[in-house]
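Asker: Just the structure for this:
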Amino acid sequence: MRPPYSVGVPADTGKQRAGRGVAADVLQKLGFLTIGLFDRDDPAGGHESTLRMIELGEQLGFDSAFLRHRHLQYGVSSPVALLGAASQRTSRIELGTAVTPLGWENPLRLAEDFATVDLLSGGRLNPGVSVGPPMRWEDVREALYPDTADQEDFSTERLTRFLRAVAGEQVSGFSGTAGFETFSERVEPHSPGLRARLWYGAGGLSSARRAGELEMNLLTSSVVRAEQAPPNGVWDFAAIQAAQIDAYREVRPEGRVSQGLVVIPTDSATADQRERYHAYVEARTPRTREPQGPGMLFAPDLVGTSEEIAERLAAHAGYQRVEEVVFALPFTFRPDDYTQILGDIAGALGPRLGWTPAHARAAAQA
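Answerer: Model prediction:
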């Protein structure tokens, strides 16, 4: 049996991305992720700021913009609604969720919402989902499922129900006309290409393999499940993440894999911004040295010049195995900080990673 991970990067895997012969210094797709932070007393302002951030991302040439759910917090609780608005303010950038926790959702209803937004966007939606009980389940169960909490199934079965609904399989025993109304046996509207653009947020080896078995794309993030103590006593996030990507590739070599780390380039940052950024990373670093809570290991945040960050990514075993990334933005920064960070990622870091902005690629192909 393969161990959960091995420290170090095999020499024959560090030079190709995704095992498909793509040079390791060429990043194919570059995206960003945000939770859409807002003020409790002015949530509209925060949502508008997030929409402007997505618009800026398209202008800078980013390939994708992802939103992360924050239920009962001061972040976007309904990405599908916000992405519906974003679909009307952008024309090219892919829009995704990373991830939608299915424990909070009715799979059939969510399939309807995603299909609607996908059609509104012209086929640009990339929903990422995960399974498991809702966060802080004991605190929210009575409000979320007052009558069915003990019967709710938060396993993979909930996910397969969602996949069948998105794929257009039968969900109702009746179709046809009843009186003046016409009914369908499948979820409507149906978006034919959406099933191929579904992502699974995996934390461990088994969930990475499950993503492949379900013919989903794989989202890896800045958190992994530490499933076995390291042989030398030092936890290696990159090696664990690399092992999970390898496990997925063994099952589905043709699938897309995206890596997400917190990346904070400082090339154009002011002295005040650099000081705050480094303080933010320093405060979060202790949690990266050993697993937190139920065995979850956090990746170190990457802060510094684009040259410094590119060098650290080049040595990162997880990054070496992917050809697209969705860098996570720090969750508590100011709008002008995000503008600076996105500008440096697109204008300085991305090119160092071999990435070409989407509008430049389109112009070259014209």
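
Asker: going forward, measure contacts and count neighbours with C-alpha atoms only.
Answerer: Noted.

Asker: so which helix or strand takes in Y280?
Answerer: Assessed by DSSP states H and E, Y280 sits inside helix 271-284.

Asker: Okay, helices next: where are they in the stretch 101-250 of the chain?
Answerer: Secondary structure of the stretch 101-250 of the chain (DSSP state H, counting those that start in this stretch): helices located at 107-121, 137-144, 156-167, 205-213, 237-251.

Asker: what's the longest strand in the chain?
Answerer: Using DSSP state E, we find that the single longest strand of the chain is strand 94-101.

Asker: which other helices and strands contact that strand?
Answerer: With contacts defined as 3 or more CA pairs under 8 Å, 6 or more residues apart in numbering; DSSP states H and E, the packing partners of strand 94-101 are strand 64-67, helix 79-87, strand 125-130, strand 199-201.

Asker: Any chance you could list what contacts that strand?
Answerer: 33, 63-69, 79, 83, 87, 124-132, 134, 200-201, 219 (CA atoms under 8 Å, 6 or more residues apart in numbering).

Asker: related to what we said a few turns ago, could I get the buried residue list for the helix holding Y280?
Answerer: By neighbour count, and taking 16 or more other CA atoms under 10 Å as the criterion, the buried residues in helix 271-284 are 273-274, 277-278, 280-281.

Asker: Next, the structure of the following sequence, for comparison with the previous one:
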Amino acid sequence: MKNVGFLSFGHYQAVPGSQTRTAGDVLLQSIDLAVAAEELGLDGAFFRVHHFARQLASPFPLLAAVGARTSRIEIGTGVIDMRYENPLYMAEDAAAADLISEGRLQLGISRGSPETAIRGYESFGHVPEDGQSDADMARAHTELFRHTIAGAGVVMSDPRMTGQSAPLPIMPQSPGLADRIWWGSGTRATAEWTAQQGMNLMSSTLLTEDTGVPFDELQLEQIQRYRATWAEAGWEREPRISVSRSVIPILDAQDRAYFGERSGEDQIGHLDGGIARFGKSYVGEPDALAEELARDVAVREADSLLLTVPNQLGVDYNARLLGALADHVLPAIGWKPRT
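Answerer: A predicted model of the protein is given here:
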């Protein structure tokens, strides 16, 4: 059975029509939307992380608050830019948030996406070493973070305080968290690398490559390569795979005014100096959306679907949107509400 959650980009801005005019608005409404999603029977509440932008930034206070207000749904990120992270401090924060939620944290991380700041991670104190790219640095941060949450010692104890010299791990530890780390992959090659590392795969609504086939078919190939590499690596546990989609049901004139009436098409563009393929948005009457989404081959192959939400329209609007999808669209892909 599919897992389905929402993914909020956490935009806020004091413009006409926005229900999230301040950072406080978007944080508090994110918590309320997670509570509403759990009541609807959805499986997850996920949040995008951006720096130097009017969007959600530091994720762990929000994740901890959502964990404290909910009891069942998974909570996570899609994704944390590891170029910016202090791996040891992040390990402490992640373990604390996971313990508060009693083991429901699902952390999506990656090298990061294009941003408004020029080398913004350097202002956070993280500068690539000579001969190292920012992507190399992100992967190095990731390796240390993963070793740390798995309980590896990172510093020697002081015998004057402990009576012995022994490696000390970061505290607290949250057992099982190491298996709930996802890498946000934008290509088929990075999906294979993700499998080699033993991380779950998180694939969004864009891929930073193009072969001329429809987006869902290209993403399906990415997933298939990931699964094949995972099997070759010999990992014992079953991997998890998520994809993201923008799915907007048109229920009335207000929806039509906001989003139009028809689903879009894939878009080809340039991102980070290369060609990228952007997946289409699904927009239309609920019955038509159910048929379209059921034909999406990547959605069929993944075990988890993250639905992007227009968070600036507020909690009530998005809860209504998610409720309509839960009632009329998601059963077509094998989803059932959780209790």
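
Asker: Aligned to P249 of structure 2, what sits in structure 1?
Answerer: When structure 1 is aligned by TM-score structural alignment, the residue opposite P249 of structure 2 is P265.

Asker: Y282 of structure 2: what's it in contact with?
Answerer: 245-248, 262-264, 289, 292-293.

Asker: try it again with 7 Å
Answerer: Taking CA atoms under 7 Å, 6 or more residues apart in numbering as the definition of contact, the neighbours of Y282 of structure 2 are 246-248, 263-264, 289.

Asker: what do you get for G108 of structure 2?
Answerer: 76-80, 181-184, 202.

Asker: ok, now V117 of structure 1?
Answerer: V117 of structure 1 sits next to G84 when contact means CA under 7 Å, 6+ apart.

Asker: Same question for A332 of structure 2.
Answerer: Residues in contact with A332 of structure 2, defined by CA under 7 Å, 6+ apart, are 290, 294.

Asker: quick revisit: the helix or strand following the helix holding Y280 of structure 1: how far from the chain's middle?
Answerer: As assigned by DSSP H and E, the chain's next helix or strand after helix 271-284 of structure 1 is strand 296-298. Relative to the centre of its chain, strand 296-298 of structure 1 is centred 16 Å away, using CA atoms, centre = their mean, to the nearest Å.

Asker: What residues in structure 2 pair up with strand 296-298 of structure 1?
Answerer: When strand 296-298 of structure 1 is aligned against structure 2 using TM-score structural alignment, it corresponds to residues 276-278.

Asker: what comes up buried for the matching stretch?
Answerer: 276-278.

Asker: can you check stretch 248-260 of structure 1 too?
Answerer: Neighbour counts over stretch 248-260 of structure 1 (16+ other CA under 10 Å) mark 248-249, 251-253, 255-260 as buried.

Asker: List just the nearest of these to V140 of structure 1.
Answerer: G260 (28.3 Å; CA to CA).

Asker: Not counting its neighbours along the chain, what's nearest that closest one?
Answerer: Using CA to CA, 6 or more residues apart in numbering and skipping the chain neighbours, the partner closest in space to G260 of structure 1 is S221 (4.3 Å).

Asker: The aligned partner of that neighbour in structure 2: neighbouring residues, count only.
Answerer: Residue mapping for S221 of structure 1 onto structure 2 gives S204, with TM-score structural alignment as the criterion. The local packing of S204 of structure 2 (other CA atoms under 10 Å) involves 20 other residues.

Asker: just to revisit the earlier point, by neighbours, which of the contacts of Y282 of structure 2 wins?
Answerer: Ranked by neighbours (other CA under 10 Å), the contacts of Y282 of structure 2 are led by I248, which has 28 neighbours.

Asker: ok, that one - contacts?
Answerer: The contact partners of I248 of structure 2, by CA under 7 Å, 6+ apart, come to 282-284.

Asker: ok, the residue in structure 1 that G44 of structure 2 lines up against - how many residues close by?
Answerer: Correspondence of G44 of structure 2 to structure 1, assessed by TM-score structural alignment: S64. Burial measure for S64 of structure 1: 24 neighbouring residues, criterion other CA under 10 Å.

Asker: Could you double-check that S64 of structure 1 lies in contact with G31?
Answerer: Yes - the pair S64 of structure 1 / G31 is scored as a contact, 4.3 Å apart, by CA atoms under 7 Å.

Asker: from memory P159 of structure 2 sits against S165, does it?
Answerer: Yes - using CA under 7 Å, P159 of structure 2 and S165 qualify as a contacting pair, with a distance of 5.3 Å.

Asker: Show me which of those two is the more surrounded one.
Answerer: Neighbours of P159 of structure 2 and S165, each counted by other CA under 10 Å, are more numerous for S165; the result is 13 against 10.

Asker: The more buried one and G153 touch, don't they?
Answerer: No - when contacts are counted by CA under 7 Å, S165 of structure 2 is not listed as touching G153 (11.7 Å).

Asker: Could you tell me where stretch 92-106 of structure 2 falls in structure 1?
Answerer: Under the criterion TM-score structural alignment, stretch 92-106 of structure 2 matches residues 112-126.

Asker: buried stuff in the matching stretch?
Answerer: Of the residues in stretch 112-126 of structure 1, those with enough neighbours to count as buried (16+ other CA under 10 Å) are 112-121, 123-126.

Asker: ok so, going back, mind reading off the mean deviation between the match of strand 296-298 of structure 1 and structure 1?
Answerer: On superposition with structure 1, the mean distance recorded for stretch 276-278 of structure 2 (mean CA distance after the TM-score superposition for structure 1) is 1.6 Å.

Asker: Fine, thanks again, bye for now.
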